[in-house]
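> how would this look folded up:
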Amino acid sequence: MSTVDGSLRRLAASVLLPGFEGTTAPDWLLRRVGDGLGGVVLFGRNVVNDEQVTALTASLRAARPGVVIGIDEEGGDVTRLDAGRGSDVPGSHALGAADDVDLTRAVAAAMGARLSACGITVDLAPSADLNLTLDDPVIGVRAFGSNPTAAARHVAAFVEGLQSSGVAACAKHFPGHGASAVDSHLALPVLPRTEDELRAVELVPFQAAVHAGVRSVMTGHLVVTAWGEQPATLNPRAVQVLREELGFTGAIITDALDMRAVAGTTGMADGAVRAIAAGVDALCVGGEPLDEAGVDWLVDALVEAVVSGELPESRLVEAAARMAALGVSPVGATGHDHSLGLHAARLAIQVRGDLRLPDAPLVLDLMVPPTIAVGDVPWGLGPYLTELLPGTTVLATRSITPEEVEAIAAGRPVVVVTRDAHRHAWARELVTGLARIGLDLVHVETGVPGPDLGTRARIDTHGGSRVSLRAAAERIAGAVASPVSGGTK
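Next up is the predicted model:
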């Protein structure tokens, strides 16, 4: 291979952010990082604990000090550092429900301090999307709320808090995923929105992130009909709006190119070329882990596009420079407050109705499949309430009838726990069925609050994180001895 060819391949590799398999860096990955691979993205499969992540990132940085190390650590339901036990901070929706921007900033700063200590350079958070339809299958409690102005305040505070640690924030999923009823992991969403509608609603939190100095923005794999048929990740108009109208000058990162919205339509390699050509700077790949052959495949596609004239080399050079700016080592911030997350989760709890329990209840944790973004993170109220309230019994189930529940409860109160009951017919119908037969019933909703289902009391946690579930368990346990009623928060 000629020197020119080698230089071009190094340049192409420098815009890649692949995921990989294992809790230590494979030899091939360390070699490629040393040769100029832009960076990596860590997933739950790469994490055991903070000490192991710190050792992993140190090995990558030893291969090349400027390597970009990203992670999807939103807090709440989407966590990688705490994938094995559930997050120790509530997610965006809970912070939006608490509605204290100073608290949001403090939670993000604590998260940033932890990420910094672990050697992370960019956190793929916050979600700047809005809750614009209850049918949305993938954002939900990842958004701060539905009001653009209120959400914008929290997005800006999160960016400021996180970046105070030296870890770059990444506002996502531009131009906003919250009006879609399609999961872009599985198919290509189409948003029938005009540009004026976007400016008035979806773009407001992104503009706030830019004003707060966010260092990166992630594009969403969704079609805005006013911008043409290409998803934002591959669409020059989307990049133009972000750069020229919103004034963003940092790095633009794709959502994972192996998601079916791109891989199942354009194809991952062609999508990589078209994203860079459209003005994107960093290519996130590897929700499904890549190996060295997969990296070579994408490098080959970018090199061939430059050689053929399809992709200007100058565009690749520009992208590589913006990507490299995310590889600055974090400042080693300290001050990760382990108690702050539970405090925030408690403030986010909302209770409606008459929350009184005569004795320890039967807890029904209704198990619905998590979204791909959330993954297999522990969920359920039962373990927390069992710890706080002896005599509590727990049933985690995917299928049960109201009559079976009545028989098992044997006169005890029932706490039924759901995640987005409005999106899962069997869960919704079970709750309404239990209410109809007159059980002493409390409904705990850990997703986006949907319609009232006729229970005597309702608790909304605004997320399914470990601390949110613990906070709900505290309220229920306290209600056995100290009745709580009315619309409290």
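
> C-alpha only now, for contacts and for neighbours.
Fine.

> for the nearest residue to Asp35 once chain neighbours are set aside, what are its contacts?
Distance criterion Cα to Cα, 6 or more residues apart in numbering; nearest residue to Asp35, sequence neighbours excluded, is Arg10 at 6.9 Å. Shown in contact with Arg10 (Cα atoms under 8 Å, 6 or more residues apart in numbering): Asp35, Gly36, Leu37.

> who wins for neighbours among those?
Neighbour counts for the contacts of Arg10 (other Cα atoms under 10 Å) peak at Leu37, which has 26 neighbours.

> tell me the secondary structure for the residue nearest to Asp35?
Of the three states, Arg10 takes helix under DSSP: H, G, I helix; E, B strand; the rest coil.

> quick one: the helices in the stretch 1-150 of the chain?
Secondary structure of the stretch 1-150 of the chain by DSSP state H, counting those that start in this stretch: the helices cover 3-13, 27-34, 50-63, 92-98, 101-117, 148-163.

> among these, which is nearest Asp136?
Closest approach to Asp136 among the helices of the stretch 1-150 of the chain is made by helix 92-98 (14.2 Å; Cα to Cα).

> give me the contact list for the closest one.
The set of residues external to helix 92-98 that reach it, using Cα under 8 Å, 6+ apart, is 74-76, 103-104, 126-127, 140-145, 150-151, 154, 344-345, 347-349, 448, 461-463.

> count of neighbours near the closest residue to Pro90 other than its chain neighbours?
Among residues not flanking Pro90 along the chain, Gly76 sits closest, at 4.3 Å (Cα to Cα, 6+ apart). By other Cα under 10 Å, the residues close to Gly76 number 29.

> and Gly76, how far from Ala344?
Remark: distance between Gly76 and Ala344 (Cα to Cα, to the nearest Å) = 11 Å.

> overlap in contacts of those two?
With Cα under 8 Å, 6+ apart as the test, Gly76 and Ala344 both reach Val89, Pro90.

> isn't Pro236 up against Ile276?
No - counting by Cα atoms under 8 Å, Pro236 sits too far from Ile276 to count as a contact (9.6 Å).

> compare these two and say which is more crowded by neighbours.
Ranked by neighbour count (other Cα under 10 Å), Pro236 and Ile276 place Ile276 first, with 27 against 20.

> can you tell me the SS state at that one?
Under the three-state scheme (three-state DSSP), the conformation of Ile276 reads as helix.

> so who does it touch?
Leu234, Ala282, Leu311, Arg315, Leu316, Ala319.

> how distant is stretch 246-264 from the center of its chain?
Distance of stretch 246-264 from its chain centroid, counting by Cα atoms, centre = their mean, to the nearest Å, is 14 Å.

> quick one more, to check against the first:
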Amino acid sequence: MLGDPPDTQRRLGRVRAKRTAALPFLVATVLLGATACGGATPTDPTAAPTRAAPSTTPPPADPVAAWVDERMSQLTIEEKAAALLMLHAPGTDPAPLRAYVDAGVSGLILMGDNVPPGPAELAALTAAAQADPEAPVLVGIDEEGGEVQRLPWDESASAEELRAEPAAASRIAFASRASTLAQAGVSVNFGIVADVTADSESFIFGRILGTDPAAAAERVAAAVSGEQGTVFSTLKHFPGHGAAPGDSHSSVPAAPLTIDEWRAGPAIPFGAGIEAGAELVMTGHLAYPAVDAAPASLSAEWHRILREELGFAGVIVTDDMLMLQHNGLPEYADPGENAVRAIAAGSDLLLYVLPADPSEFGISVDGLAASIVAAVQSGRIDVGRLDEAVERVLTLRRSLVA
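You can find the predicted model right below:
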């Protein structure tokens, strides 16, 4: 169901930079091996080189890309703005969730209060929330196992258990977890923690897959491999919460690392997960002041590093945007301003875990979309930035049926 043609893989971020870089060496090795084999026929150095006839067959069209282009041509700027939202509504009644979908959002995130007694009931809930068979809404959930687990019937091993096992155990556990999620209508797992720390006092310690970068990277890549083709994988919390003491649910933790220290440590598990094919990366509301004083979720520099240095071409999703408001800092009190800053920085999908009455925090789909539209019209958000974000999200959605 989640298999993708080549161009769609590029859009979803299945980057293979290391393998591409190795191709010249591999080609040379193969050629040397061929001439060294006893059965090889020596070539005449005076003979004219033979050239393959150019192919007249055009490359096959990517149906996902064609569909996305067509859908983009039909969307208003307001619809594009709404398409960058993934929201939560509490409870097991599908009506509030469906209302968000009808308002044009691209995603729903399920929390514990959305989970009914069993998988069949959850599958019915997620099915009832869908509205567009050509581009199903993304249904996400935080299903890490262990400390963060929404589905009581998920019996797969937790990160705390997996970091004591060989990497193959992570692949098996996340393959099983992905199957459990897919059967319930969940398409995105916010479940692969790529953070790394050796500090047992860190609030993230119980959720990491490794206490050193190499061990974490091996298990993160295995977890992505396990989920591949069943649900979309998400790496979190970029650029790495393990190095940032404190809890980003109530503050903006700061990491004391330089960019080179980051590259030699926290970057490694994220790079491994991207290389393994993760379709999403979640940015954290945490800062590395030596790189940028702003939280990574609002930092153009961290988005640049993720795209250009780590080669990620998939969907960048924020952590819950309400966390910025919950920290009580005045510069994050305006939800519309937070949304504009995140998209201008490079985010593609904004995540909101909302109460039954979102107006409690000054939030509505129309309000958020209006803030984004106004920023585009004023030039704060380039129209090309808006379009590339919508294209990435629509590609992910269309890939569910392609």
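
> got a TM-score for the two of them?
With the length set by TM-score structural alignment, normalised by the length of the second structure, the two chains reach a TM-score of 0.75; 321 aligned residues with a Cα RMSD of 2.2 Å.

> circling back to that earlier point, okay if I get the helices of the stretch 1-150 of the first structure as CSV plus distance to Glu404 of the first structure?
Formatted as CSV, the helices of the stretch 1-150 of the first structure follow (distance: least, Cα to Cα, whole Å):
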stretch, distance to Glu404 of the first structure
helix 3-13, 58
helix 27-34, 53
helix 50-63, 43
helix 92-98, 33
helix 101-117, 42
helix 148-163, 42
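
> out of the ones you listed, nearest to Val414 of the first structure?
Smallest distance to Val414 of the first structure across the helices of the stretch 1-150 of the first structure (Cα to Cα): 24.4 Å, for helix 92-98.

> could you list the buried residues of that closest one?
Ser92, His93, Ala94, Leu95, Gly96, Ala97, Ala98 (16 or more other Cα atoms under 10 Å).

> which stretch of the second structure lines up against stretch 200-215 of the first structure?
The aligned range for stretch 200-215 of the first structure in the second structure is 264-279, by TM-score structural alignment.

> helix, strand or coil for Val241 of the first structure?
Recorded secondary structure, Val241 of the first structure: helix (three-state DSSP).

> quick one: the strands in the second structure?
Assigned by DSSP state E, the second structure shows strands spanning 85-88, 107-110, 138-141, 188-193, 232-238, 280-283, 315-318, 350-353.

> can you put those strands in JSON lines and add mean neighbour count and distance to Leu26 of the second structure?
Below are these laid out as JSON lines (neighbours: other Cα atoms under 10 Å; distance: least, Cα to Cα, whole Å):
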{"stretch": "strand 85-88", "mean neighbour count": "24", "distance to Leu26 of the second structure": "43"}
{"stretch": "strand 107-110", "mean neighbour count": "26", "distance to Leu26 of the second structure": "42"}
{"stretch": "strand 138-141", "mean neighbour count": "25", "distance to Leu26 of the second structure": "39"}
{"stretch": "strand 188-193", "mean neighbour count": "26", "distance to Leu26 of the second structure": "32"}
{"stretch": "strand 232-238", "mean neighbour count": "26", "distance to Leu26 of the second structure": "30"}
{"stretch": "strand 280-283", "mean neighbour count": "28", "distance to Leu26 of the second structure": "30"}
{"stretch": "strand 315-318", "mean neighbour count": "28", "distance to Leu26 of the second structure": "31"}
{"stretch": "strand 350-353", "mean neighbour count": "22", "distance to Leu26 of the second structure": "41"}
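
> the residue nearest the centre of the second structure: what's it in contact with?
Centroid-nearest residue in the second structure, with Cα atoms, centre = their mean: Leu280, separated by 1.2 Å. Neighbouring residues of Leu280 of the second structure by Cα under 8 Å, 6+ apart: Leu12, Gly13, Phe232, Ser233, Thr234, Leu235, Gly314, Val315, Ile316, Val317.

> residue in the first structure paired with the fourth one?
Counting by TM-score structural alignment, Ser233 of the second structure corresponds to Ala169 in the first structure.

> so what's its match up against?
Applying Cα under 8 Å, 6+ apart to Ala169 of the first structure gives the contacts Val122, Asp123, Leu124, Ala125, Pro126, Val159, Leu162, Gln163, Val214, Arg215, Ser216.

> ok, it to Gly176 of the first structure distance?
From Ala169 of the first structure across to Gly176 of the first structure, the span is 16 Å (Cα to Cα).

> just Asp291 of the first structure next, same as before
From Asp291 of the first structure across to Gly176 of the first structure, the span is 31 Å (Cα to Cα).

> just want to know which of the two has more residues nearby.
Gly176 (30 against 16).

> contacting residues for the closest residue to the more buried one other than its chain neighbours?
In this structure, Gly176 of the first structure finds its nearest non-sequential neighbour in Asp129, 4.7 Å apart by Cα to Cα, 6+ apart. Residues near Asp129 of the first structure by Cα under 8 Å, 6+ apart: 139, 142-144, 172-178, 202, 205.

> same thing with Gln149 of the second structure?
So Gln149 of the second structure contacts Asp142, Glu143 (Cα under 8 Å, 6+ apart).

> need the counterpart of it in the first structure.
Aligned partner of Gln149 of the second structure by TM-score structural alignment: Thr79.

> what is the neighbour count of the aligned partner of Leu246 of the first structure in the second structure?
Using TM-score structural alignment as the criterion, Leu246 of the first structure maps onto Leu310 of the second structure. Other residues near Leu310 of the second structure come to 19 when the count uses other Cα under 10 Å.

> state the distance from Leu310 of the second structure to Arg10 of the second structure.
Distance of Leu310 of the second structure to Arg10 of the second structure, computed by Cα to Cα: 14 Å.

> over to Val281 of the second structure?
For Val281 of the second structure, the distance to Arg10 of the second structure - Cα to Cα - is 15 Å.

> do the same with Ser347 of the second structure
Ser347 of the second structure is 18 Å from Arg10 of the second structure, where distance means Cα to Cα.
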